[in-house]
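J.: With the sequence up front, the predicted model follows.
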Amino acid sequence: MDLIDEPSPGQNTPEYSVSEISGAVKKALEGAFGRVRVRGEIGRVVQARSGHLYYDVKDDRNVLNCTTWKGQAARLSVRPEEGMEVIVTGKLSAFGPQSRYNLNVDEMTVAGEGALLAMLEKRKAALKAEGLFDPARKRPIPFLPNVIGVITSPSGAVIRDILHRLRDRFPRHVLIWPVAVQGKACAPEVARAIAGFNALGPLDPIPRPDLLIVARGGGAIEDLWGFNEEAVARAAAASQIPLISAVGHETDTTLIDFVSDKRAPTPTAAAEMAVPVRMELLAWVEEQDARLKRSVLSAVRQRQQRLGDVSRGLGTPAALIQGAQQRFDQWDGRLPKALTAAVARKQLQLTERAGALKPSLLGRPIAADLRRVQDRAERLRPAMQRINQMKAQRLSDVGQRLRLEVLQRDTAQKARDLDVMLKRLQGVGVRRLRQAQDRLAGLERLRESLGPNETLARGYAIVRGDGAVVTNAKAAKAAQSLEVEFSDGRVALGEAVTTAKAKRRSSTPKPDQGSLFD
């Protein structure tokens, strides 16, 4: 009798390949969990050269491997950093080649306000170490900018407050760059707006602003987080145009406040910092004009008084020449006696020296010299008399020129010159004031000609969809009703839009064209 081999235990269990097991595990994980949200602390972070992100999310006992692909990483609102406490959202899956399961993350938020503040302090310390907060690099705000660029949401109350404040203080030409002021799109749009305004040149149809204002209303730290992003802070620091940050209320502080050239506690305060009060400026100009006139009149009066004092100090012409005439008479009476004494003294000296010489050797030269001296002595007196007469005539001529009538005529001429100078200075002051007033009037006319009403009068129109301003075709197609504003009124296009949509549903749809800010 043959023995039949009984099957050993486990021989009826089906066999699987390694790939089949891995696929089954992956399918079970994805089917059981699907899309999940996980809270934890980020561990190591590795960014591959391909742009993919690999990092760990851990708690006090376990570690979960996470992956974010390159296309997903660009849409993350928060970049993962080691030690950050976050909430990640994604799909749980498995990686068969390494027998590991991981979470594919496509959304990440910071867990709690404390974690946000810790990350903010870390970024602040890094930017401060680079010198971006240094007061020496901050530019002064222009006194009266011609063009002001405002970066904010076009539909909020912030832009209305800024425009209203500028209109009350000193109307200026305002360029608005619409951006999102919270959410994922906030930081990249604000950074692009700052760089876009700085990229404008003299040949562009849009004028380059002289001042930028980045504004947003108050909110929680999560709402203002877009202005704490490093991209926004670096764009503000790189701006060549002076920049005022007006994000949140007075107690709210963001990174852009530290790198901007000026921080305003509110958007309204930013408008007040941007321009002076027009009426105060006009009053200051009038005050300066009045001070100029008073100073000119005072200077003229001082010079008139000084001229009068000098003319009184000169005295009469006769008194001026009396002392000189007296000295001349004294010298004229003493001169003949002095000449006679000098001649006698010379003759005595000559006789004494002649006696000491031999007559045979010096007789003839001495006799000739003696005759020459006597001849010159006889000619000296008439010559001195002629000189005295010439001096007297010259002194008389000087006395004639110093007559009171001549001095009075010169004084009158100087007074006339001062009057002419005063009139010229007054004319210059009035002309400069008129030029300043004309320039202000020209700027006012330019503002009016570039305003919305004048733009509508030139043939342009404002399109509103569902009550909001529409700036691109995509928004116009999505609107339930359209309204077109002209210079003389508004026209509703609601029925036309409904009919057009019905026709489009029956036809092949065409791809939308991107707007300027897509």
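T.: Structure's in. What do you need?

J.: CA only for contacts and neighbour counts going forward, please
T.: Will do.

J.: quick one: contacts for Phe143?
T.: By C-alpha atoms under 8 Å, 6 or more residues apart in numbering, the contact list for Phe143 reads Ala274, Val275, Pro276.

J.: now do 10 Å
T.: Neighbouring residues of Phe143 by C-alpha atoms under 10 Å, 6 or more residues apart in numbering: Met273, Ala274, Val275, Pro276.

J.: swap in Ala94?
T.: By C-alpha under 10 Å, 6+ apart, the neighbours of Ala94 are 22-30, 100-104.

J.: Of these, keep whichever come out buried.
T.: Ser22, Val25, Lys26, Leu29, Tyr101, Asn102, Leu103, Asn104 (16 or more other C-alpha atoms under 10 Å).

J.: Just the ones of these in strands?
T.: Among the buried ones among the contacts of Ala94, the ones falling in strands (DSSP state E) are Tyr101, Asn102, Leu103, Asn104.

J.: So which elements touch the strand of greatest length in the chain?
T.: In the chain, assigned by DSSP E, the strand with the most residues is strand 35-47. Where contact means 3 or more C-alpha pairs under 10 Å, 6 or more residues apart in numbering; DSSP states H and E, strand 35-47 is packed against strand 53-58, strand 63-68, strand 85-95, strand 100-110.

J.: Adding distance to Leu350, write these out as JSON lines.
T.: Converted to JSON lines, the helices and strands packed on strand 35-47 look like this (distance: least, C-alpha to C-alpha, whole Å):
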{"stretch": "strand 53-58", "distance to Leu350": "129"}
{"stretch": "strand 63-68", "distance to Leu350": "132"}
{"stretch": "strand 85-95", "distance to Leu350": "129"}
{"stretch": "strand 100-110", "distance to Leu350": "127"}
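
J.: Got another one to weigh against that:
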Amino acid sequence: MTEAVSNASEYSVSEISMALKRTVEDAFGYVRVRGEISGYRGPHSSGHAYFALKDDRAKLEAVIWKGNFGKLRFRPEEGMEVIATGKLTTFPGSSKYQIVIESLEPAGIGALMALLEERRKKLAAEGLFDSARKRPIPYLPRVIGVVTSPTGAVIRDILHRLADRFPVHVLVWPVRVQGETSAAEVAAAIAGFNALPEGGKIPRPDVLIVARGGGSLEDLWGFNEEIVVRAAAASDIPLISAVGHETDTTLIDFASDLRAPTPTGAAEMAVPVRSELLATTGDLDRRLAGAMARHVEARRRELRAAVRALPRLDDLLAIPRRSFDELAARIGRALSANTLAHRGRLERTAGRLSTASLDRLMTRAGDRLTALSDRQGRALEVHAERKRAVFARISGRLRIEPLSERVARGRDRLGQADERGARAFIRVTERLRDRLDRAWRLAETLSYRSVLARGFALVTDAEGRTVRAAATVTSGDALTIEFQDGKIGAVAAGGAAEPKPKKAPKAKPPTQESLF
């Protein structure tokens, strides 16, 4: 059987692969493909990103080279619907085709909003938006740090508003507020301000303002990046976000300590109005002066009313003066009564003393001393005899002649001590007798009987108590009157007569005659 011969050209595998590659690249040199990102795991270690775009019926491999990945306006995320712009090509090594993406954008505003909401929920779950983390803005900051573009109208509006309200020191950290590097620069600026030391060459701001003018959602997207939100939440310096117009909302607004509707509004929130502060201070000063004047006047009126309510000096001293006069009138009688009371006590004590009792005491004391002296002499003799017998026995055993001489000397010293003891006893007895004689003479001198001998009498009641004042006697009381030569009984006929008021005599020092 004869084989059929074909005139078709033969290709090698490499040739057909390259022909397909040229055909695909020529036919699809520039395409826009809409699809959902699948299999995205972030950039490779080489810096390239590999993933796939898919819809409900097909899947297209995709790659973003390192140079284009850094220029993207936002980062790809798994499940995000995007529109990729680039060219189709093949990969001969595995007979695959893929799209090389040059630019990437979300598939419409709805996709961006969905991404924004998903990111907001994620960061909120981490606690970055909690109100408890937010710090109060200083009322009057000395230094304000502004993170914004140095060439836009935003920085001019902020500086103009600060100059009008309250001029302060302003530090501007220039950044790009739009584009691929915007988020990284804003985050670095916030961290840089926080890294400034206290008291350094560059003053550390008391408050930060992150500002940008209005724009589309894509233009403001840099302020929705996680790196910016985390930097704002980690800032130790209170931060005011002023991104876009009042209707624009970015994620940095939730992480900041205070959100301003506009950059100008942020400047107004950062400082008060100096003229208003001066006016308020002046008004408070006037109110304080008025309040102090009214307070002083009210206290003055109260003092005058209190002075009018006080009594006169004579009225205040009337009662103490009268009390003093009464006490001055009573002091003389009180001294006399006190003297009489002490005299009576001494007389009663002296009455219990007698020479006979003292003689008996002296006799008993002398007998005791004599007995003790006799006993002492006998005891000494007995003691000496015992010692002498002991010494004799010892000397007999030892046969020492000088021992007897020592005993004789001891006996002599013992006799001398006995004589000294007798003389000392006599001296002590004489001193005691002298003291007793002096006490007896003093008792006789102070005895009330000597007073009775001068014509006075001692009055006692039925219980034997001394009657010192007529005011204590009532009609019918039984009394005893003691004279020098005896006592008589008496009955009180009436009460004490009231003494006539007399002018208090001028107090004089008591004399011996007035006391008796």
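T.: Nice, thanks for sending it over. None of the values given here were measured: they were computed from a predicted structure.

J.: about what we covered before: between which two of the contacts of Ala94 of structure 1 is the distance greatest?
T.: Farthest pair in the contacts of Ala94 of structure 1 (C-alpha to C-alpha) is Ala24 and Asn104. Separation: 18.2 Å.

J.: tell me the SS of Ile141 of structure 1?
T.: Three-state call for Ile141 of structure 1 (DSSP: H, G, I helix; E, B strand; the rest coil): coil.

J.: And the corresponding residue of structure 2 for it, how far from Ala191 of structure 2?
T.: Under the alignment (TM-score structural alignment), Ile141 of structure 1 maps onto Ile137 of structure 2. Distance from Ile137 of structure 2 to Ala191 of structure 2, counting by C-alpha to C-alpha, to the nearest Å: 18 Å.

J.: for Ala84 of structure 2, same thing?
T.: 34 Å.

J.: swap in Ala114 of structure 2?
T.: Distance of Ala114 of structure 2 to Ala191 of structure 2, computed by C-alpha to C-alpha: 29 Å.

J.: Of those two, which one has the most company?
T.: Ala191 (18 against 13; other C-alpha atoms under 10 Å).

J.: What span of structure 2 is stretch 464-479 of structure 1 aligned with?
T.: Stretch 464-479 of structure 1 maps onto no residues of structure 2, going by TM-score structural alignment.

J.: no no, stretch 52-62 of structure 1
T.: Counting by TM-score structural alignment, stretch 52-62 of structure 1 sits on residues 48-58 of structure 2.

J.: Can you give me the end-to-end span of that stretch?
T.: End-to-end span of stretch 48-58 of structure 2 (C-alpha to C-alpha): 23 Å.

J.: Structure 2: which residue goes with Gln322 of structure 1?
T.: In structure 2, the residue matched to Gln322 of structure 1 (TM-score structural alignment) is Ala318.

J.: so is its match in a helix, a strand, or just coil?
T.: helix.

J.: distance of it from Glu513 of structure 2?
T.: For Ala318 of structure 2, the distance to Glu513 of structure 2 - C-alpha to C-alpha - is 35 Å.

J.: who has more neighbours, those two?
T.: Ala318 (12 against 6).

J.: Quick check, Arg35 of structure 1 in contact with Leu103.
T.: Yes: using C-alpha atoms under 10 Å, Arg35 of structure 1 is in contact with Leu103, at 9.3 Å.

J.: Now do the shared contacts for the two.
T.: Thr89, Gly90, Lys91, Leu92, Ser93.

J.: Now render the residues you listed as TSV, adding neighbour count.
T.: Output for the shared contacts of Arg35 and Leu103 of structure 1, formatted as TSV (neighbours: other C-alpha atoms under 10 Å):
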residue	neighbour count
Thr89	18
Gly90	20
Lys91	17
Leu92	21
Ser93	22
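
J.: So which of the residues you listed is the closest to Asn228 of structure 1?
T.: Thr89 (22.6 Å).

J.: Map that closest one across to structure 2 for me.
T.: Correspondence of Thr89 of structure 1 to structure 2, assessed by TM-score structural alignment: Thr85.

J.: check contacts around that match.
T.: Thr85 of structure 2 touches Tyr30, Val31, Arg32, Val33, Arg34, Ile99, Val100, Ile101, Glu102, Ser103, Leu104, Glu105, counting by C-alpha under 10 Å, 6+ apart.

J.: Counting neighbours, which of these comes out on top?
T.: Result: Ile99 is most packed of the contacts of Thr85 of structure 2 (other C-alpha under 10 Å), 25 neighbours.

J.: just checking, that residue touches Ile83?
T.: No: the pair Ile99 of structure 2 / Ile83 is not scored as a contact, 11.9 Å apart, by C-alpha under 10 Å.

J.: can you count the residues close to Pro272 of structure 2?
T.: Neighbours around Pro272 of structure 2, by other C-alpha under 10 Å: 16.

J.: dump the residue contacts of Arg378 of structure 2.
T.: With C-alpha under 10 Å, 6+ apart, Arg378 of structure 2 has these contacts: Leu372, Ala384.

J.: how about it, what's its partner in structure 1?
T.: With TM-score structural alignment defining the correspondence, Arg378 of structure 2 maps onto no position in structure 1.

J.: Quick check: Arg378 of structure 2 is in a helix.
T.: Yes: with three-state DSSP as the criterion, Arg378 of structure 2 is part of a helix.

J.: list the contacts for the match of Ile141 of structure 1?
T.: Asp206, Val207, Leu208, Ile237, Pro238, Leu239, Ile240, Asp257, Leu258, Met269, Ala270, Val271.
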